Every structure is written in structure tokens, then in C-alpha cells.
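> My questions are about this predicted structure, shown below with the sequence.
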Amino acid sequence: MAVINRIAGFADEMTAWRRHLHAHPEIGFDCHETAAFVVERLQEFGIEKIETGIAESGVVAVIEGQGDGPCIGLRADMDALPMEEVTGLDYASKMPGKMHACGHDGHTTMLLAAAKYLAETRNFAGKVVLIFQPAEEGPGGGRVMVEEGVLSRHAVDQVYALHTLPGAPEGTFETTPGPIMAAVDSLHVDVIGQGGHGAFPHETRDPVIAAVAIVQAIQTIVTRNRNPLDDLVISVTQIHTGSADNIIPESAYINATIRTFSPEVQAMVHRRLREVADGTAAAHGVRAEVRIDLGYPATLNDGEKTSFAADVAREVVGADAVIADRTREMGAEDFSYMLQERPGCYLFLGQGEGPGLHHPGFNFNDAVAPVGASFFARLVERAQPMSGAN
């Protein structure tokens, strides 16, 4: 089996949907126009059970199959990024400072296409729950949708999601059992000193020197406190302080991102960050106020569901085009909240060469949309076959 013929037949329609979404990006939880577009398409497909306003602008639709059976959930994220587009495309973003630079326009399109096919054929038992989610890029629409009962209310048994992957060969799939993406937390340190004249540093308690020392000391957590076999990234990404060359400021601010897979490593890092910041600050006669914001947990694929999803992907694109043991990565994804609640699998779909994710020149490859949609559709048919079907 390859790309489903019926889905390939409305590839042009999919391209039109995707390019409309690309030209009209929305960010965070404010995806109301995108949601309205999704609802309009779902209604055109004859889908009647549609819920709106979940996690502010999320959409959930239910397609009933033929006969009793379990319930599978398919998720697509809808939100864009707060950045300027530089592609020069005729369907480039019309919204200043907003851009679909992570392929969520393509994700939404692929799930819509699968919905159209599944609503036409109903070649499955039980039901399918289509989850169109806002705020994946932050602050976590997936968590809110789980908290608002999307999975429990519809008795979803398993969940799946796709993400485009630039740089991987067009139309290939990559996934792995267990951890596939990292947990992400944010470190905030305010270093409080005593400012004064730059010509008389002995009369001050300099937060700048202390902040620099804290940043340097943080790196020892990775090199000296971590087992080399455990993955860990701590990247300091911001230092803000000062206003003039002759003023020692009162305070300095440090920001960092923390990426882990193991809860034990995560706990160790949080503890050591506080110890390093407090101790280094004290050594410099200043004070450190440390805050660690918990972000998305690690994305953990279920082993059995991952094996199943890889088999379905092989049906669609062939065995040579599926990598089922890819190396896990330090990016993060809020589909992790759904995988905490239900077994399932997160997969990447190769889209060929071009600018990477979150790049101002990125553009989703429309040629792979029928591949992703066919995967979603066949996943449902294989997971929930009608009586007598295979």
C-alpha cells in the first residue's frame, strides 16, 4: 500500500488549505480564526460532533465508525511563531510579526485531509477523536486540553501526532520507542547587589562580576555533576544588566534553558542550580534570587504503539523510508502531556531539504501532506478494523 488514492486525489485542495493557513498565522492560545477555518472544513466533510473553545481556541471533532469499538486520538497543533517571515512567497504571512515557521499549518492540513477521508469512508470500528490544539509553542495548549478533559471525556485509548522534519528525505518517517524529545525547564536568576559609580567599585557590591561567575559555574553541572551517559543541556541564553559605562548596576538577570530526559537528572540539576547560584553570589557579597519554571515534560513514546505506528508508516512509504530507532533529541513538545495520559507515538515526517524549523525562511513542503494524511487514515483503519477486516 502507498499513499491512499482518494487522499492523493484532493492534494490540490490540501495545498489551498495549507497556504491559506500559512498566510493567516496566529500565536499562542489566540488561534480563533484558524479554529473557525478548521470547523468550517469539518462541517463540509459532514462531521457533526464538533467541540470548540477548548483551551480557549482548540477544536475537537468526533467521527463515528461502523460498530462498537475503541477510540483513537489524532492531534495537530495550529499555532505559529512570533517572528517575521522572509520567504517572499505569494502566500507569505499577512500578519506582521507572526509566521508559520514550524509547520503547524501543514500539521493541521494533514489532519483535516485525514478527517475528510475518514468521514467519507468510515472504514473502521469505534470512533476517532480529532484534536486541533493551540499554543504548542507555549505556554502549553496540550496540557490545558488534557486538563479540560479531552482524552477522558471521549474515552480515548491511544494518541498519535506527526511533526514535519526539514533535512530528512521527503516522505520518510522517523520515530523511536521511549524518550524521543526532552523535558524543558527555564532558569531565572536575579543577582542583587549594590550599585554605584564605576570609578569606585570598592564602594559597591558588583552584581555583574557575580553574574558572570554564576554563568561560568553553571557549566560545571554538566561536566562534573552529571553521569556522562545521561543526556543534559543547560544553555544560558540571556544576561541583562547595566545602563551606562560608568555605573555599576544594582542587579543583573540570567536566563537559561534546561533540557533533560531523566527525572533524577532533572531533580539534580534543579538542586545544583540553586546551590551554585546561592553559593557564588554569597562569595561575591551579593544575593541570588532563583526561580525555575517547569516546562514541558519529556515526550515518551509507548513501545508497543511505536512499533505499530512504524508498521503503518512502512505500509504507506515502504520499509526503507522508515527509521524506527532514531536518536532522541533535546527539543521539547507539549504532546508529551497527552502521552503521559495515554499510550501512543510521536513521529517525524521528512520534508526534504530547506531552511530548518523556526527559521524565517521555512516553508512546509506541500508534497508530503498526502503522505501524512494517509498515515493518519491508515493508522485508524489498522488500529480499529471493522469486524472481519484486517
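That came through, no problem.
> hey, let's count contacts and neighbours off CA atoms from now on
OK.
> Verify the contact between L300 and A183 for me.
No - in this structure, L300 is not within contact of A183 by C-alpha atoms under 8 Å, at 9.9 Å.
> another structure for you, compare them:
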Amino acid sequence: MPLSDTDLADLVRWRRYLHTMPEISGDEHQTAAAVVRFLDGAAPDAIVTGLGGTGVAAVFNGAAPGPTVMFRAELDALPIAEISEIAHRSRIAGKGHMCGHDGHMAILAGLALVFGRARPAKGRVVLLFQPAEENGAGAAAVLADPKFHSLKPDFAFALHNMPGIPLGVSWIKEGPANCASCGLKITFSGKTAHASMPETGMSPAPAIAALIPALSALRTGTLAGGDLVLATVTHVTIGEPAFGIAPGHGELWVTLRTVWDADMADLRALTEDMARAMAAEHGLQVSFSYHDEFGHCVNHPEAAAIIRRALEAEGLPHAEGEAFRASEDFGRFGTVAKSAMLFLGAGETHPALHNPDYDFPDQLIPTGAHIFLAIARDLLG
């Protein structure tokens, strides 16, 4: 392992520093600045800033022509208040690195140290620190940024730590790795009335009350392909907080989830049709807006095979994984490169992702760096 004990101690300290200063999607300015300061010490051939907003990329060029290999980590944290008492707990009220993106950044920082001392034999390595993964906007923004065009990779790799998998064990598979998902806000508009005469108004309450169980009943097999379908109601509001007014307005928020993008289009259409039918039945107007949109994340067979080959060559434990219901916007890089994501076990009893007591296991920093370096050696020498 080309990272020394001193390197690893520095990476742990840096990761814990990032943990104290979480910033949510689109607001990762101080985090990006911390990444740039660290990368400066590794002296890459180029540092690109402001990618897709706050994104940062470091480029390490090899001596001979070859492919461009990109490794990606995420900059953003979550609007979740941390409840742990660890010394490096969040210092920002209501925000925390409850998904481990601080650890993913530390893994890429380890790669920067290695390639800063010894460039790849050929091609180039791009280390991308991507903004706004948690709301699904970051990868699309990076891809749309003209500055990314010169960085366009031939291969793209990422990992995500995963509680529930034994510590240090990797899961990798070809095909679907993460589901497509989106947030749908359904807004019903009717007419208020005096609470003593509700029949003179048009309340959205009956329509929403009927739509909630109908959406919750959507399950695998609903669509023609027979793959996973899931609609999760996440928020409901009806009327004003007053006892004298029968409501005339209501919102229902639901997260839609499918394995494939094509199925997502069908599920959107089905859900909108259900809501329109409820609105018509109760004399309401209905409108729709979409948020936090994630495409499916599909591992390219060649990229997945490269990960598996690296794991086997290094004698690192791994198993055939399964597609996760959770979404991940890394899949968008599959539109420009052969891409694959692996899942790295955080421990079978480790607090789950997005739990308020979650903290990234520091033991995974050398493991993740080891895996990525093995992939780089395979492709770039």
C-alpha cells in the first residue's frame, strides 16, 4: 500500500475535520475550498474548480497516451442533526455528514497523495469531488458544465459505504446498481368553506385520503416489466391550521422509485392519472411538480469486470451484490463513460445511512483507496 501510516493518520484527521463542517447540496463552498487546499499539497497537473457549481477536479497526467479514468466522491452533507457525542461531531446545527461523503472524499484525497508522488504510466487520472449528490442535481450540473468537456472520462468509478454489509467487504455486480427515483408534489386546489358548512366548499381531504392508500399499494409487478415499483408518501398538508375553515388546498408528496428509467416514465404517468381521477371525482384542480430526480445507476459490464479483477488481484473480500433501492446520481456518468459503482461494507451493525448517529468508519479509508489504486494500475499501469 503506497500510503504510509502518517498519510493515513493525516487522512483520518482531514476526514474528521470535514465531518465537523457539513454543507448541504449546492452550498458546499467551504468544503470545496478545503478540498482545493488539500489537493494543492499533492501538486496535480491541474485543478478545476466551480464544476457544476462547487465541484472540484484534480488531474494527474501519465507519461504516455492512454484512457482517462475518473474516480468520483461527493461533497455534500445532509440536513440532519447529528446526535452522537464523538469529538468530531458536526458543529453546524441541523446538518451532518450522515451518508459518509466525508469518508469518500478522504479516499480520493488518498489517491491524490499517491498520484502526486508517482504519476500513472499512461493516460490520466481525474479525481472528481462532485456537488449536490443528495438531491440528484450535481452529476447533471457537472456534465452540463463546459469545463467538464476537457475532463471527459473513458471509465468512471465510484464507491459508497454501506452499513449492513460486513466491514471491508465489497459488493459488485453488472447491470442495475441503484434505482431511479423522483419526488412528486401533487397539489389539489378546491374552495374553502366555513367549518359549519363544509358542503359549500370543495375540500381536497377526501381525495388525498383515498390517494394515499392507492399509491402505497403500488408494488412490484404494477408495470409491464415486472420489476420493482415503489411509491412512498413522505408528506401531506391540508388547509390552514384553523378550526373554523374547511380546507380548499392540499399537497401530497410522494417518492416514486423504479429499477429502470423507462419504468419511471410509466410510473409517473400512472400516478398522475390516479391523481387526476381523484381530482375529477371531487371537483378539484390538480397540478404536479417534480423534484430530486435521479436516473437509474447501471454498472457497465466491462467496468464492473475491472472492479472485480482489481479486488481479486489484491485479495480483497467481495461478493456479488444486488441492486439497492436507494438512488445515486453517479449513474448519469454512464452516459459519457463506461461506469460502475461498488458498495463497501461499513459493518453489519453499523448505524444506517441517514441515521442521526451515523459516522463513516475510518478503517474504510485505506480499503477504498486500495481498491481505486488497483483499478488505476489495471488500466493505466
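Cool, got the structure. As the structure is a prediction and not an experimental result, all values here were calculated from the model.
> what's the TM-score for these two chains?
The TM-score (TM-score structural alignment, normalised by the length of structure 2) is 0.94; 379 aligned residues with a C-alpha RMSD of 1.9 Å.
> Tell me which stretches of the stretch 51-200 of structure 1 form strands.
For the stretch 51-200 of structure 1, strands defined by DSSP state E, counting those that start in this stretch occupy the ranges 58-64, 71-77, 127-133, 158-165, 173-174, 178-181, 183-192, 196-197.
> In CSV, list the ones you listed along with distance to D206 of structure 1.
Below are the strands of the stretch 51-200 of structure 1 laid out as CSV (distance: least, C-alpha to C-alpha, whole Å):
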stretch, distance to D206 of structure 1
strand 58-64, 48
strand 71-77, 45
strand 127-133, 46
strand 158-165, 46
strand 173-174, 50
strand 178-181, 39
strand 183-192, 9
strand 196-197, 9
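> ok, V233 of structure 2 - contacts?
Listed by C-alpha atoms under 8 Å, 6 or more residues apart in numbering, the contact partners of V233 of structure 2 are I212, L215, S216, L252, W253, V254, T255.
> Go ahead and build a PyMOL selection from the buried members of those.
Per 16 or more other C-alpha atoms under 10 Å, the buried members of the contacts of V233 of structure 2 correspond to this PyMOL selection:
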select buried, resi 212+215+252+253+254+255
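> Find the nearest non-adjacent residue to E289 of structure 1, please.
In this structure, E289 of structure 1 finds its nearest non-sequential neighbour in D190, 5.1 Å apart by C-alpha to C-alpha, 6 or more residues apart in numbering.
> Which helix or strand contains the alignment partner in structure 1 of R276 of structure 2?
Alignment note: R276 of structure 2 maps to D278 in structure 1; criterion TM-score structural alignment. In the assignment (DSSP states H and E), D278 of structure 1 maps to helix 263-283.
> buried ones in that helix?
The neighbour-count check on helix 263-283 of structure 1 (16+ other C-alpha under 10 Å) flags V265, Q266, V269, L273, R274, V276, A277, D278, G279, T280, A281 as buried.
> cool, stretch 168-183 of structure 2 as well?
Within stretch 168-183 of structure 2, the residues that count as buried by 16+ other C-alpha under 10 Å are 168-174, 176-183.
> quick check: it aligns to which part of structure 1?
Here stretch 168-183 of structure 2 aligns to structure 1 at residues 171-186, judged by TM-score structural alignment.
> Can you give the distance from that stretch to the centre of its chain?
Once both centres are worked out by C-alpha atoms, centre = their mean, to the nearest Å, stretch 171-186 of structure 1 turns out to sit 10 Å from its chain's centre.
> what's the answer for stretch 188-200 of structure 2, then?
Averaging C-alpha positions (C-alpha atoms, centre = their mean) puts stretch 188-200 of structure 2 42 Å from its chain's average.
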